[in-house]
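J.: Just need the structure, nothing else, for what follows:
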Amino acid sequence: MWVKKSEFDKLIDPEKFQVFILSSKVSFPFHFGIHTWIVISEKGKLHRWEVWRTKNNCKTSWGHVHKNMFKSYLWTKDWFFKKYFFKRKSRERFLWKVIEGGEGSNAERIIKFINKNASKYPLIHEYGFFFGPNSNTFTQWILDSSSETKVKLPFWAFGRNYKV
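T.: This next block holds a predicted model:
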């Protein structure tokens, strides 16, 4: 579902572990694809995880893997030609999936997997914009870490099938 920041904020439950799979369209001329990222909520404490095209952009970066490079809900920075030639007032965000639960839940296990393994992602120093590995490869790798999570990103999430 398409969500605004105010709607997203209402979904945060300080009593639960939550994993949010979010996406936004990629900038023109590649706007037929999407960029995905994961926001985890450890009982209300939010962290955003994603793979980005440039390396080591913040203090919590490991190669192309970044934690909290952008605020949890915000879309990423627009590219030069998008910023100056194809302006839009806001970027649409799509909430693909929410996985949530209490102690011992699938959501808690996924969060533990992310916290333990994201900085050791096997493709941490590789990035391929279109076919991967990219943000969609990373997101699908996280989703595939749990046998209970039967979520497959859509076909326009290019890179989701890249072998990790």
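J.: Going by C-alpha atoms from here, please, whenever you check contacts or count neighbours.
T.: Fine.
J.: secondary structure class for the most centrally placed residue in the chain?
T.: Centrality entry for the chain: nearest residue to the mean C-alpha point is W37, 0.7 Å, by CA atoms, centre = their mean. For W37, the secondary structure call by DSSP: H, G, I helix; E, B strand; the rest coil comes out as strand.
J.: N161 and D13: what is the separation?
T.: From N161 over to D13 the distance is 32 Å, taken as CA to CA, to the nearest Å.
J.: roughly how far apart are I12 and F80?
T.: Distance from I12 to F80, by CA to CA: 33 Å.
J.: wait, I meant R93
T.: As judged by CA to CA, R93 and F80 stand 20 Å apart.
J.: Between these two, which is the more surrounded one?
T.: Remark: of R93 and F80, R93 carries more neighbours, 21 against 10, as counted by other CA atoms under 10 Å.
J.: The more buried one reaches V3, doesn't it?
T.: Yes: using CA atoms under 8 Å, R93 is in contact with V3, at 6.0 Å.
J.: Run through the helices of this protein in chain order.
T.: Counting by DSSP state H, the segments of the chain that form helices are 5-11, 80-85, 106-117, 135-144.
J.: next up, for comparison:
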Amino acid sequence: MSSTLGVCVRKIGVFIMLIGVLAACSNTNWREASREPAGLAVNPAITKDAVIEFYAADAFSWRGWFAVHTWIAVKPENATEYTVYEVVGWRVKQGLPALKQYQTTTPDRYWYGAKPDKVLSIQGDKAKQLIPEVTAAINRYPWANEYTLFPGPNSNTFPQWVGLQVPELELELPFRAIGSGYAD
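T.: Next up is the predicted model:
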């Protein structure tokens, strides 16, 4: 009986510790989370070449323990800004398309407190040649108005789908890009 009780106490202790760690490490206030640039992007004021970049950062809050959020940034030759494309679930809840695009000089901003990693960067002539194909694929994205956390379509389905449409990108998303398999 005492060994069974000891196992139960240990299991309860591990459970309580896990809850404490999740509560302590999860950022629940998105309004205060950093959205500063990470300093990874090619500066469009200096680099006149065409650029295509894919980024991934830990998903917001507790989801970041398991998954990343991914997005695409495109800068045509001589452009002074990037166009960033990403799929965001809360937009659908507001009656907006999940696929969002915006102009910025800093496409490498922290994703609500999580520093991004650059997954892929293509510059120069190859980027110049691929940007029309990437843009055309983005415009054909079949789930632009949909978002489902799991199994997808979600923020990771989108860049994976673009990568499949433009195999010359040779895109390999991180293992934690949950939902990327929805596009296969």
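J.: tm score of chain vs chain?
T.: Once superposed, chain against chain, the TM-score is 0.72 (TM-score structural alignment, normalised by the length of the first structure); 142 aligned residues with a CA RMSD of 2.8 Å.
J.: if we can go back for a sec, would you tell me which of the helices of the first structure gets closest to V26 of the first structure?
T.: helix 80-85 (10.2 Å; CA to CA).
J.: Please, where are all the strands along the second structure?
T.: Assigned by DSSP state E, the strands in the second structure fall at 51-58, 68-75, 82-87, 99-104, 117-123.
J.: I'd like those as TSV, with distance to Y141 of the second structure appended.
T.: Below are these laid out as TSV (distance: least, CA to CA, whole Å):
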stretch	distance to Y141 of the second structure
strand 51-58	16
strand 68-75	13
strand 82-87	11
strand 99-104	9
strand 117-123	20
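J.: Of all the ones you listed, which one is nearest I19 of the second structure?
T.: If you check each of those against I19 of the second structure by CA to CA, strand 51-58 wins as the nearest, at 19.3 Å.
J.: That closest one vs the first structure, average offset?
T.: Mean deviation of strand 51-58 of the second structure relative to the first structure after superposition (mean CA distance after the TM-score superposition for the first structure): 0.7 Å.
J.: quick check: that strand aligns to which part of the first structure?
T.: Aligned by TM-score structural alignment, strand 51-58 of the second structure falls on residues 18-25 of the first structure.
J.: List of residues touching stretch 26-36 of the first structure?
T.: 21-25, 50, 78-79, 82, 86, 135-136, 139, 156-158 (CA atoms under 8 Å, 6 or more residues apart in numbering).
J.: Between the two ends of it, how far is it?
T.: Span of stretch 26-36 of the first structure from end to end, CA to CA: 10 Å.
J.: swap in stretch 98-113 of the first structure?
T.: Criterion CA to CA; first-to-last residue distance in stretch 98-113 of the first structure is 16 Å.
J.: quick one: it to chain centroid distance?
T.: In terms of CA atoms, centre = their mean, to the nearest Å, the centre of stretch 98-113 of the first structure is found 16 Å from the chain centre.
J.: What lines up with P151 of the second structure in the first structure?
T.: Using TM-score structural alignment, the partner of P151 of the second structure in the first structure is F131.
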